[in-house]
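>>> Provided below are the primary sequence and the corresponding predicted coordinates.
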Amino acid sequence: METRARKNRKNSRLRDMLLDFESHVIHIDKSMGEVKETLEVVEGSIDKLDQMKEQFKEYMTKALNSNMDALQALFNTIVAKIMKKNDALEAGMITIKEENEAIMMTLNTKIEELKEELVVCRVVVGKWEIEQYFLAMGMKDDDGKVNIVSMYFIDVALLWWHCRSIIEKRGEIEIETWEEF
């Protein structure tokens, strides 16, 4: 009997172990079910996040494209205005240049006319001064007058030449041709 009792005890222990093992398996199965449910919830949440990510990406792309289009339109408007102003400035500069050339031609012509008048005035004043000199000296002889006028012009020419030479030595002007003399 001992063997049977031993066997029964052994079987009883095995049954207890088996029952214990089955309860652990049931507990593990429940836990696995819960893990599967949690995994499904997590996967669903990940899918929702991926969808939200795609929606956000599309929204940002649309928003950036919209802003870019607005900025491009503004840029094009500004460039067009600048080009119009540049064209207007160029036209104004051309007009001013033409007017300046016309004014310079007029001024150069006027300067030449005034130079001619100045020469005439100097001749008239010089002649008057010489006549006054002759009257003051009481000279009536034409030969004497010619000698004095010749010496006067020689002195004026020498004085002029001396002043001109000093100016040339300073480097302010160079006399290279007869016309410049």
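Yep, that arrived. Residues are numbered from 1 along each chain as shown.
>>> For the rest of this, base every contact and every neighbour count on C-alpha atoms.
OK.
>>> Go ahead and flag the most central residue of this protein.
Among the residues of the chain, the one closest to the centroid is Ile82, at 12.2 Å (CA atoms, centre = their mean).
>>> can you tell me the helix or strand for that one?
Per DSSP states H and E: Ile82 is located in helix 2-137.
>>> Following the chain past that helix, name the next helix or strand.
helix 142-170.
>>> tell me what that next one is packed against?
Helices and strands touching helix 142-170, by 3 or more CA pairs under 8 Å, 6 or more residues apart in numbering; DSSP states H and E: there are none.
>>> and the residue nearest to the centre of the chain, how far is that from Ala88?
Per CA to CA, to the nearest Å, Ile82 is found 10 Å from Ala88.
>>> and if you look at Asp143?
In terms of CA to CA, Asp143 sits 72 Å off from Ala88.
>>> same thing with Leu18?
For Leu18 relative to Ala88 (CA to CA), the value is 102 Å.
>>> Alongside the first one, take a look at this:
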Amino acid sequence: MSKEVVGQSEPMETHGRAKKASRSREMLTALENRVVNLEESVGNMKETFELVEGCTDGFDSMEEQFRDFVLDSLDANGEKVKELLESTAKKLAERDENLEDMVLAMKKEIEELKGKLTIYKVALSNGMLTSRSTDEKRGGNAIGTWEEFQRELKKQFYPQFAEKEARAKLRCLTQ
């Protein structure tokens, strides 16, 4: 009985070993196929990587060219901006000087006008208006405009002005 059992178990083992060997061969073949596929994929990836690397080399040179172009442009524009700023600063300095001169001239004119105003105030306070009103009572004309007032005032304080005005009237009449 033991032989039978042993005998029966042997063919089973062989049959099982054959199945295991067959499965192992199938697995080995499948693994080999996967390795082949993986090798092909790696080969394809290497080709793609080389193509990409070739493109990036072109990009690197383009990047350097672009960087040089930008730096050159900035340098050129920087020079132009610097010149423009210097020119503007010079013009502003000239305008500042001109404005200072104008302010000084206006201050002088204001001082002159203040002097004239003082003269007018004194003339008014000394009774010029009262003498004018007496002239009106005697049949004279009233001062109607500012220009007439100035002319009358100058006649009283600057006799040479009255002479110039008289000469001007004579010239107009003789022509």
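Right, received. Where do you want to start? From a predicted model like this one, the values you see are computed outputs, not experimental measurements.
>>> TM between them?
The TM-score (TM-score structural alignment, normalised by the length of structure 2) is 0.52; 113 aligned residues with a CA RMSD of 2.6 Å.
>>> burial measure for Ala123 of structure 2, as a count.
Other residues near Ala123 of structure 2 number 15, with proximity taken as other CA atoms under 10 Å.
>>> residue contacts, it?
Leu153 (CA atoms under 8 Å, 6 or more residues apart in numbering).
>>> that older thread, from Gly92 of structure 1, how far out is the residue nearest to the centre of structure 1?
Distance, Ile82 of structure 1 to Gly92 of structure 1, using CA to CA: 15 Å.
>>> cool, and Leu19 of structure 1?
106 Å.
>>> and if you look at Ala102 of structure 1?
On the measure of CA to CA, Ala102 of structure 1 and Gly92 of structure 1 end up 15 Å apart.
>>> can you check Val125 of structure 1 too?
Counting by CA to CA - Val125 of structure 1 and Gly92 of structure 1 are separated by 48 Å.
>>> same thing with Ser23 of structure 1?
101 Å.
>>> With Glu34 of structure 1 instead?
85 Å.
>>> cool, Asp69 of structure 1 as well?
34 Å.
>>> Stretch 11-22 of structure 2 maps to which residues in structure 1?
Alignment of stretch 11-22 of structure 2 against structure 1: residues 37-48, by TM-score structural alignment.
>>> Now that stretch on structure 2. Mean distance?
On superposition with structure 2, the mean distance recorded for stretch 37-48 of structure 1 (mean CA distance after the TM-score superposition for structure 1) is 2.5 Å.
>>> That stretch: which residues count as buried?
If you call a residue buried by 16 or more other CA atoms under 10 Å, then stretch 37-48 of structure 1 has no buried ones at all.
>>> Also stretch 155-166 of structure 1?
Arg164.
>>> do the same with stretch 132-141 of structure 1
Phe134.
>>> Which residues does that stretch contact?
Lys145.
>>> what about Glu47 of structure 2, neighbour count?
Glu47 of structure 2, neighbours per other CA under 10 Å, totals 12.
>>> same question but for Gln156 of structure 2, I mixed them up
Gln156 of structure 2, neighbours per other CA under 10 Å, totals 14.
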